[in-house]
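Colleague: I need the structure of the sequence given here:
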Amino acid sequence: RALVRQQSMKIGTLANNVVLPKNERNLRGLSKAEKIEMQNVEAQQSDTVNEKTIERKSEHFPFFMITISVVQIILFYSFNEYLLCLKFGYDPHRRHEIWRFITVMLAHGSYVHLWGNVTMQLFLGLFLEIVHKWKRIGTIYLASVFGGSLCLTVLSNRGYAVGASAGVMGLVFSHLATIVLNWNEMDRKFTRIFCVSLYIFYGVGKNVYAELILKDETNISHAGHFGGAIMGFLVSILVLKNFKKHPWEAKMQKICA
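Modeller: Predicted coordinates:
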């Protein structure tokens, strides 16, 4: 138990370093009384007293991302791929079956497709969920999947789709939204943006090279990826923790809403 607790603390610390602004990371090592005292001083200095600034911030076990990943793996290995795609996949001829806009994330076309999405959503989502709790990240993930299906309906109304790629793209842009929301407090912001942008441009560049240069049909739903990214960013701006509010951030949230 001691070893598990120790490793959990290390993961929590890593998540804080990846997601949190520097001043919020500093609070994590203090006792509850010290946190409240420091936050009260900061609130008085800024002439804003916010109850949320004095609540105890603790790490949370990321069970949503782990659970959804386990469910996707179990379904893939327990049932025929074709059956999963038929029952859960997005079908342009069955748009009236609204649940398919969400259940599309439960079906994958191949081992590579499954493990690529599972690996990336765990890598991206675990850190976010440890800091922002499962309700926020669950909302972002599911909204991104729905947004991907919705965008597919509008931009590629004859296309079929399976997989959780829209949810993964939503998580990518959720990291970007975290930086934007806490821009004034975030350290190494340009390094963080560079890392997120590098992943985005790598994915886009790889697909463009494969389809335009190599003339290789990738069967990738670009509309789904685009919809998941946009929805993930917009919802993240609305639901993620904003550790220190500024007027321009409130205006941005109204625009996103």
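
Colleague: Could you use CA atoms for every contact and neighbour count after this?
Modeller: OK.

Colleague: Check the gap between the residue lying closest to residue 127 once chain neighbours are set aside and residue 58 for me.
Modeller: Once flanking residues are discounted, residue 127 sits nearest to residue 15: 4.5 Å by C-alpha to C-alpha, 6 or more residues apart in numbering. Noted for residue 15: a distance of 12 Å to residue 58, by C-alpha to C-alpha, to the nearest Å.

Colleague: Same question for residue 37.
Modeller: From residue 37 to residue 58 the distance is 17 Å (C-alpha to C-alpha).

Colleague: run this one through as well so I can compare:
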Amino acid sequence: MELREMTSHQDWEDEIEETKDESSPKTCCDKIHETISSWMLPTDQRDRYLEKANCLPPPIFIISISIAELSVFIYYAVHVPQKQWITLGNDFWENPLIFQPDKRKEAWRFISYMLVHAGVQHIIGNLILQLILGIPLELVHKGHRIGLVYLAGVIAGSLASSVFDPQVSLVGASGGVYALIGGYLMNVIVNFQDMAPLFGIFRILVVIIIVGTDMGFALFRRYISHEATQKVSFVAHFAGGLAGMSIGYTVFSCFDKNLVKDPRFWICIAAYFAFVIFAVFFNIFFNPVH
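Modeller: Sure thing, here's the model as predicted:
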């Protein structure tokens, strides 16, 4: 009898503790993750995400890369003498970070160009996009996965530009930003029914409007504008978007799974490296700029 009473008493205490846990007020971090999960994940994955969600580590990658890009812009806009800083002048184009077609042997330029922006409008647009989208994505998928997608877009952007627009310089983080956009957009489209159709349509329309506006400005600067500044390639936008729609989609659709065990990931990686190898050989043997 005593043992039975003790057991029932213990069960009653456990029930009280569970009730307290369920009725405990949600923290600010909990509310943030609930909002993020509704934007970033299909319905059937949100509960699994919220069980493990926390604000640690913070979105270190996307914040760090944004600070680095802003710091480089401020350096060339303020410290290095410029006639104006809305659109940086000729001195700006001599820095060692920009991808220049006649300096493609300096291999770091294929990545470092992402740190350099040609004007206020250029950097503000990229920073807003990558922070608004990148921070929630990184909270869900963590920095190493966001970094993989972002850098895949950056490298794809410079290599594609060197192949399809080989006589034009390249600046800006658009390749990485469009990789994030491409991966997110593909997840919304593929999981459309699970991500609230009406809300899903709104998200797709917002992305299309933003991308369309940005691409319109890029095409205008490349082919229509007659300003004295050097022409800048827009091909990185397309290449970054494609990298995001392949590698990015695979990464973002497996937030709680091991990527190494997903055959889609290896198919995308194989296709990506095939393109990289082709672009490297093109730059070595066939590039028209000498």
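
Colleague: where does the TM-score land?
Modeller: Scored by TM-score structural alignment, normalised by the length of structure 1, the superposition of the two chains gives a TM-score of 0.73; 222 aligned residues with a C-alpha RMSD of 3.1 Å.

Colleague: What helix or strand is residue 200 of structure 1 located in?
Modeller: Using DSSP states H and E, residue 200 of structure 1 falls within helix 189-208.

Colleague: do the same with residue 281 of structure 2
Modeller: Using DSSP H and E, residue 281 of structure 2 falls within helix 263-285.

Colleague: Residue 144 of structure 1 maps to what in structure 2?
Modeller: Counting by TM-score structural alignment, residue 144 of structure 1 lines up with residue 153 in structure 2.

Colleague: Enumerate every residue touching residue 74 of structure 1.
Modeller: If you count contacts by C-alpha atoms under 8 Å, 6 or more residues apart in numbering, residue 74 of structure 1 has none.

Colleague: per the alignment, it corresponds to what in structure 2?
Modeller: Matched by TM-score structural alignment, residue 74 of structure 1 corresponds to residue 71 in structure 2.

Colleague: What's the separation between that match and residue 175 of structure 2?
Modeller: Applying C-alpha to C-alpha, the value for residue 71 of structure 2 to residue 175 of structure 2 is 19 Å.

Colleague: Next: residue 18 of structure 2.
Modeller: Taking C-alpha to C-alpha, one finds residue 18 of structure 2 at 48 Å from residue 175 of structure 2.

Colleague: Equivalent analysis for residue 94 of structure 2, please.
Modeller: Residue 94 of structure 2 is 21 Å from residue 175 of structure 2, by C-alpha to C-alpha.

Colleague: which residues in the stretch 101-250 of structure 2 form helices?
Modeller: Using DSSP state H, counting those that start in this stretch, the helices of the stretch 101-250 of structure 2 run over 109-112, 120-141, 143-164, 174-190, 197-219, 235-243, 249-252.

Colleague: Superposed on structure 1, what's the mean shift for the last one?
Modeller: Going back to what we said before, that points to helix 249-252 of structure 2. Overlaying structure 1 shows helix 249-252 of structure 2 at a mean distance of 2.7 Å from the equivalent residues (mean C-alpha distance after the TM-score superposition for structure 1).

Colleague: and residue 18 of structure 2, helix, strand or coil?
Modeller: Put simply, residue 18 of structure 2 is helix when judged by DSSP: H, G, I helix; E, B strand; the rest coil.

Colleague: how many other residues sit next to it?
Modeller: Neighbour count for residue 18 of structure 2, taken as other C-alpha atoms under 10 Å: 11.

Colleague: go on, the one 10 residues further on?
Modeller: Number of residues near residue 28 of structure 2 (other C-alpha under 10 Å) recorded here: 10.

Colleague: Contacts only, for it.
Modeller: Contacts of residue 28 of structure 2 by C-alpha under 8 Å, 6+ apart: none found.

Colleague: got it, and residue 146 of structure 2?
Modeller: Contacts for residue 146 of structure 2 (C-alpha under 8 Å, 6+ apart) come out as 61, 62, 134, 137, 138, 180.

Colleague: By neighbours, which of these wins?
Modeller: Counting by other C-alpha under 10 Å, top hit in these: residue 180 with 31 neighbours.

Colleague: Distance check, the nearest residue to that residue once chain neighbours are set aside against residue 204 of structure 2.
Modeller: In space, and not counting its chain neighbours, residue 180 of structure 2 is closest to residue 244: 5.8 Å by C-alpha to C-alpha, 6+ apart. Look at residue 244 of structure 2 and residue 204 of structure 2: by C-alpha to C-alpha, they are 15 Å apart.
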